[in-house]
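In: kindly generate the corresponding structure for this input.
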Amino acid sequence: MTENPHLTLVLGGARSGKSAYAESIIVPRPAPWTYIATAQILDDEMRARVDAHRLRRGENWRTVEAAQALVEAIAGAPADRPLLIDCLTLWLSNRLLADADLSRDRAELVHALACRSAPTVAVSSEVGLSIVPDNALARSFRDAAGELHQAISKIAGRVALVVAGNPLTVKGPPVI
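Out: Below is the predicted model of the structure:
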């Protein structure tokens, strides 16, 4: 599959600033912007996190909830408008817990992202830099996340790793 120059993959750890950085890539372009959210709100703490993200983004964002159906949400997004997906690892964990075919899901997602012709930014948590998890489910998730990141990085025109709020260019030209 060929590289998509319109696609940026933003990786980082928890609370690294990756979402704010991803938003900063999109907002210089004319609004409205589409935000595909993959989080499931299962408790008050997650609701507070989601509310904080929404408040920071403001009113020019059209939010699409896609905890499971990410590929369909991408297909339904305006083809000529900027798109931000936050976050791939939340979607991946949702699919893993749904006992989905992760290999098929990954291939379909890569294809959907490769076909986008408008600026597209995908945010994901880098979970492979720590110790080996002590249980099979967590190891399976870590491995699936690494495979997903490699597949998307292969087609992305740009990849950035955000550390303590500082974006480091991993692939392609610096974005900001």
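In: going by C-alpha atoms from here, please, whenever you check contacts or count neighbours.
Out: Will do.
In: skipping its backbone neighbours, what lies nearest Gln40 in space?
Out: Using Cα to Cα, 6 or more residues apart in numbering and skipping the chain neighbours, the partner closest in space to Gln40 is Ala67 (6.1 Å).
In: try Gly165
Out: Gly17 is the one closest to Gly165 (Cα to Cα, 6+ apart), at 4.6 Å.
In: that neighbour - how many residues pack around it?
Out: Look at Gly17: counted by other Cα atoms under 10 Å, it has 19 neighbours.
In: so it versus Ser24, what's the distance?
Out: 11 Å (Cα to Cα, to the nearest Å).
In: and the longest helix for this protein?
Out: Longest helix in the chain by number of residues, with DSSP state H as the criterion: helix 136-155.
In: buried residues, it. List them.
Out: Residues 141-142, 144-146, 148-149, 151-155 are the ones in helix 136-155 that count as buried (16 or more other Cα atoms under 10 Å).
In: one more to line up against the first:
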Amino acid sequence: MTKSILITGGARSGKSTFAEGVTLSLARPALYIATAEARDAEMTDRIARHQARRGADWTTLAEPLALSQVLKETDGGPPRLVDCLTLWLSNLMLAGHDLEAAVAGLTDLLPRLASPVVMVTNEVGWGIVPDNALARAFRDAAGIANQRVAEACDELWLCVAGQPLRIKP
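Out: Reported below is the predicted structural model:
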């Protein structure tokens, strides 16, 4: 069985819905590890819509920073869906954490997990070059993190216009 799956794509590419289906195809119920933080009304509404769409097959665990730790703690249980790595990286960056160390911790952990994990991430480098240093640093860090996580995963998918394309293996 595939143990680690990364699903990437642009905003509104269908990656979260696809990832939910992939996770539930592994086993039901499943655990949804949410990295988003409701910092404003729009994000609060977005989170509520995601939760309503998922339904009763899911248990949600919110964890904006300690992703590797929660994956260790939940290993041996149901399949996990992490949505999303991009928000996790943003949370880490805003909190002043070492992104390289956090990503290395995640990629070192993935092959040792017993329960499947599906992760969603965004392709942030396909647009224009950001006009400020913080946004450029984030774009670069996300691109490097995506490369490292993709390398560590058993399977990689790209979603484009709601269509999943298998990239790896």
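In: look at His50 of structure 2 and give its secondary structure.
Out: Using DSSP: H, G, I helix; E, B strand; the rest coil, the structure places His50 of structure 2 in helix.
In: got it, and Val170 of structure 1?
Out: Using three-state DSSP, the structure places Val170 of structure 1 in strand.
In: what does it correspond to in structure 2?
Out: When structure 2 is aligned by TM-score structural alignment, Val170 of structure 1 is paired with Ile167.
In: correct me, but that match touches Cys153?
Out: No - assessed by Cα atoms under 8 Å, Ile167 of structure 2 is found out of contact with Cys153, at 11.4 Å.
In: next up, the contacts around the counterpart of Asp105 of structure 1 in structure 2.
Out: Using TM-score structural alignment, the partner of Asp105 of structure 1 in structure 2 is Ala102. Shown in contact with Ala102 of structure 2 (Cα atoms under 8 Å, 6 or more residues apart in numbering): Ser68.
In: now do Met46 of structure 1
Out: Met46 of structure 1 neighbours (Cα under 8 Å, 6+ apart): Gln40.
In: got it, and the one 5 residues further on?
Out: By Cα under 8 Å, 6+ apart, Asp51 of structure 1 lies in contact with nothing.
In: in structure 2, which spans are strands?
Out: Along structure 2, the segments classed as strands by DSSP state E run 4-9, 30-34, 58-62, 80-83, 117-122, 155-160, 163-168.
In: dump those strands into a markdown table; add mean neighbour count as well.
Out: Compiled in a markdown table, the strands of structure 2 are given as follows (neighbours: other Cα atoms under 10 Å):
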| stretch | mean neighbour count |
| --- | --- |
| strand 4-9 | 26 |
| strand 30-34 | 22 |
| strand 58-62 | 15 |
| strand 80-83 | 26 |
| strand 117-122 | 25 |
| strand 155-160 | 20 |
| strand 163-168 | 14 |
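In: residues in contact with stretch 62-69 of structure 1: which ones?
Out: Taking Cα under 8 Å, 6+ apart as the rule, stretch 62-69 of structure 1 contacts 32-40, 73, 90-91, 94-95.
In: structure 2: matching residues for that one?
Out: Aligned using TM-score structural alignment, stretch 62-69 of structure 1 spans residues 59-66 in structure 2.
In: distance from that stretch to the middle of the chain?
Out: In terms of Cα atoms, centre = their mean, to the nearest Å, the centre of stretch 59-66 of structure 2 is set 11 Å apart from its chain centre.
In: kindly report the same for stretch 87-100 of structure 1.
Out: Taking Cα atoms, centre = their mean, the mean C-alpha location of stretch 87-100 of structure 1 is offset from the chain mean by 12 Å.
In: list the buried residues for that stretch?
Out: For stretch 87-100 of structure 1, a neighbour-count test (16+ other Cα under 10 Å) marks 87-96 as buried.
In: hmm, back to that, including distance to Asp108 of structure 2, could the strands of structure 2 go into TSV?
Out: Formatted as TSV, the strands of structure 2 follow (distance: least, Cα to Cα, whole Å):
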stretch	distance to Asp108 of structure 2
strand 4-9	12
strand 30-34	19
strand 58-62	22
strand 80-83	16
strand 117-122	14
strand 155-160	16
strand 163-168	19
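In: so which of those comes closest to Ile128 of structure 2?
Out: The closest of these to Ile128 of structure 2 is strand 117-122. By Cα to Cα, the value is 14.9 Å.
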